[in-house]
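A.B. asks: kindly return the folded structure for what I paste below:
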Amino acid sequence: MNHVVLTGDRPTGPLHLGHYFGTLANRVALQDVHPMYVLIADYQVITDRDRPGEIQRNITGLLLDYLAIGLDPAKVTIFQHSAVPELNQLLLPFLSLVSVAELGRNPTVKDEIAHSKQQAVNGLMFTYPVHQAADILFCKGTLVPVGKDQLPHLELTRLVARRFNERYGPVFPLPEAMMGARPLLNGLDGGKMSKSRGNAITLSATEDETAALIRKARTDSERLVTFDETRRPEVANLLTLAALCLGRTPQDLADEIGHGGAATLKRVVTEAVNEFLRPIRRRRSEIGEAEARAVLAAGNERARERAVLTLDEVRGAMAMTAA
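C.D. replies: Predicted coordinates for the structure are as follows:
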């Protein structure tokens, strides 16, 4: 089957190594196999926060990161929510296919509401799984790389597609989840790796910034370095990070470091990460912001052409007259 892949990110800050090993590397591989749309979800930034921050600056940062890691705009359509009004217009008929009770039962929405940065939950937060359905279905997406926590959103997308097809005729495919064994990287402080917690190594970090972050990383007082995720999670996390960058196993690295202690461990991790990021940093420095913006403009145009076709098809199925 020839799949169409839909994936993307919210422009809330710089991408980091957790993103790279969790999803970005997979996108680079998939771009040679299937047509791919990469969404910069700027409208989703305002779902869970009263102050969205520097959205335009973050969009430019995302574009530079995408191009630096090897996403090829000749193969991949990179676009942003707000530049494709026909995509967003699909939200209206899609909302008519979902009950308020079904939206309220979505466990991912419940969790994100609980961690919202808003004083009060807004309507967009409550309905954004349907917005995500529009993101996927506007391009007739059939394959969506997701984590386990996003499966309820994809199931709602399948529900919307199925109900539309039953009510108005066959228009949309039922997208499938693409789940892989993604490596779990915690932050350098032992907590969840996050843009906002300052515990992540961003793809745009300099060598000195990377070294400083790793120097502050949590370890323990045992001299012998071993890979034990249960008893020594902080040490195991650093070993995992270095191993991913080097293409080796954490256990192999631990055996090599041996009694070198935390100082040797951090030196090995710093060298591994900086060596891994060096070509990404070089490519990023070679790409101008004007070039990145031109890539986005071209992607927005292609995405809008696709969205216009889908919206016309939806209007036709619903016996509406296109404007």
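A.B. asks: can we go C-alpha only for contacts and neighbour counts from here?
C.D. replies: Fine.
A.B. asks: so how far is stretch 122-138 from its chain's centroid?
C.D. replies: Averaging C-alpha positions (CA atoms, centre = their mean, to the nearest Å) puts stretch 122-138 16 Å from its chain's average.
A.B. asks: mind listing what's buried in it?
C.D. replies: In terms of neighbour count (16 or more other CA atoms under 10 Å), stretch 122-138 has its buried residues at 125-138.
A.B. asks: these in helices, which ones?
C.D. replies: Secondary structure assignment (DSSP state H) places 125-137 from the buried residues of stretch 122-138 within helices.
A.B. asks: okay, how far is it across stretch 211-219, tip to tip?
C.D. replies: Distance between the two ends of stretch 211-219: 15 Å, counting by CA to CA, to the nearest Å.
A.B. asks: wait, doesn't Ser32 sit right on Lys75?
C.D. replies: Small correction: residue 32 is Asp, not Ser. Yes: applying CA atoms under 8 Å, one finds Asp32 in contact with Lys75, separated by 7.5 Å.
A.B. asks: so which elements touch the longest helix along the chain?
C.D. replies: Among the elements of the chain assigned as helix by DSSP H, the one spanning the most residues is helix 289-317. Using 3 or more CA pairs under 8 Å, 6 or more residues apart in numbering; DSSP states H and E, the elements in contact with helix 289-317 are helix 55-69, strand 76-80, helix 85-89.
A.B. asks: what about the first one, distance to the chain center?
C.D. replies: So that's helix 55-69. Average the C-alpha atoms of helix 55-69, do the same for its chain, and the two points are 12 Å apart (CA atoms, centre = their mean).
A.B. asks: one more, so I can put them side by side:
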Amino acid sequence: MTSKKQRVFSGIQPSGNLHLGNYLGALKNWVALQDEYENYFCIVDLHAITVPQDPKVLRQKIREVAAIYLASGIDPEKSVVFRQSRVSGHAELAWLLNCVARFGELSRMTQFKDKAQKGGAESASVGLYDYPVLMAADILLYNAHLVPVGEDQRQHLELTRTLARRFNNQHGETFVVPEPMILETGARVMALDDPTSKMSKSSPVQGSYVAILDEPDVIRRKIRRAKTDSGSEVTASPDKPAITNLLDIYAATTSRTVAELEGEYEGRGYGDLKKDLAEAVVEALAPVRERALALLDAPKELDDLLEAGAEKARGAAHRALGDARTKMGLD
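C.D. replies: Here you go, the predicted model:
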């Protein structure tokens, strides 16, 4: 008798342009999880609207993210792929958890502080402030055992764990307390123009990231212009953050080690590294780009697929939400 698979939940916002860091740090790893786990891969569009969005652009980006998920190798026969906003349980459970969460806990969330500093906390939406509770609802709604997270989301996942334990203590055993799934390979890809900052899909600087849908010549140009460090040795070290980043990207793209690459480029310069890295990235992303663009040419099929995924997700979410409502006295 086979044991029941553990459940994994993860999602990406449909804002900005999905980039090489999303592919290496998330999508490639998600694809590798499909046979071993029961996976729920979500397009978290409710999170996207915590900051102003152009509705027309958002609709297109939702489809774009779905197309990239599928083009990367996520199989809707093996994994549930859906839009967060098409499963009303996410918003409903978020409200129930809001009544368990503490104001002080949310006030300590560093990501809100960072984002609010840019536009001013006074003008930040309540949704942006409450984002971690919605994230907790996303995960607990499916009683996920594991959540693939990068360092920037560790604090939010810890809040999810806190809310699950608190709810269970107050109302009786209801939610699985999820564990972080730390994916080391390619987990942290830094910006091409600033190796001290993570590659961001919402960056206004086009040259800071390689978008998954970038044309090959655009990729080559961006990598050619990537920041480098002083000196000429192709080695990874704390005093060479830019070259370390390029080597990390190269290693994650080609499934080689940084040490192997350092040996290969011994006595060679940064120019050789960038030229070869660009070709490796072009080769890795080309089939994903071509498949995604083909899928985007059939928007109705994409929408139907997402709706079928949402139907499956609603079925899975119904039990946890119903249990939480009953335990709080609402049913």
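A.B. asks: TM-score for this pair?
C.D. replies: Once the chains are overlaid, their TM-score stands at 0.89 when taken by TM-score structural alignment, normalised by the length of structure 1; 319 aligned residues with a CA RMSD of 2.3 Å.
A.B. asks: pick the most buried one from the helices and strands packed on helix 289-317 of structure 1.
C.D. replies: strand 76-80 (a mean of 23; mean count of other CA atoms under 10 Å).
A.B. asks: what about Thr257 of structure 2, how many residues nearby?
C.D. replies: The burial metric for Thr257 of structure 2, expressed as a neighbour count using other CA atoms under 10 Å, is 13.
A.B. asks: ok, and the closest non-adjacent residue to it?
C.D. replies: Spatial nearest neighbour of Thr257 of structure 2, chain neighbours left out: Ala251 (5.4 Å); criterion: CA to CA, 6 or more residues apart in numbering.
A.B. asks: which residue in structure 1 lines up with Gly89 of structure 2?
C.D. replies: Under the alignment by TM-score structural alignment, Gly89 of structure 2 pairs with Glu86 in structure 1.
A.B. asks: wait, that match sits on Ala307?
C.D. replies: Yes: at 5.5 Å, Glu86 of structure 1 and Ala307 qualify as touching, with contact defined as CA under 8 Å.
A.B. asks: pull the number of nearby residues for His259 of structure 1.
C.D. replies: 15.
A.B. asks: the closest residue in space to it that isn't next to it in sequence: neighbour count?
C.D. replies: For His259 of structure 1, the nearest residue in space outside its immediate sequence neighbours is Leu224; the separation is 4.2 Å by CA to CA, 6+ apart. In terms of burial, Leu224 of structure 1 registers 13 neighbours under the definition other CA under 10 Å.
A.B. asks: quick one: secondary structure of Leu224 of structure 1?
C.D. replies: coil (DSSP: H, G, I helix; E, B strand; the rest coil).
A.B. asks: I'd guessed it sits against Gly261; true?
C.D. replies: Yes: assessed by CA under 8 Å, Leu224 of structure 1 is found in contact with Gly261 at 5.8 Å.
A.B. asks: ok so, going back, make a markdown table out of the helices and strands packed on helix 289-317 of structure 1 and add distance to Ala120 of structure 1.
C.D. replies: Conversion of those to a markdown table gives the following (distance: least, CA to CA, whole Å):
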| stretch | distance to Ala120 of structure 1 |
| --- | --- |
| helix 55-69 | 21 |
| strand 76-80 | 26 |
| helix 85-89 | 23 |
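A.B. asks: looking at structure 1, which residue lies furthest from center?
C.D. replies: Here structure 1 reaches farthest from its C-alpha mean at His259, the gap being 37.9 Å by CA atoms, centre = their mean.
A.B. asks: I'd assumed Thr226 was in contact with that one.
C.D. replies: No: shown here, His259 of structure 1 and Thr226 do not form a contact pair, counting by CA under 8 Å, at 9.2 Å.
A.B. asks: who are the neighbours in contact with the equivalent of Ala205 of structure 1 over in structure 2?
C.D. replies: Residue mapping for Ala205 of structure 1 onto structure 2 gives Asp214, with TM-score structural alignment as the criterion. Residues in contact with Asp214 of structure 2 (CA atoms under 8 Å, 6 or more residues apart in numbering) are Arg289.
A.B. asks: quick check: the gap between the residue lying closest to Gly11 of structure 2 once chain neighbours are set aside and Asp248 of structure 2.
C.D. replies: In space, not counting the residues next to it along the chain, Gly11 of structure 2 is nearest to Cys42; the distance is 4.4 Å by CA to CA, 6+ apart. Taking CA to CA as the measure, Cys42 of structure 2 and Asp248 of structure 2 are separated by 27 Å.
A.B. asks: cheers, nothing more for now.
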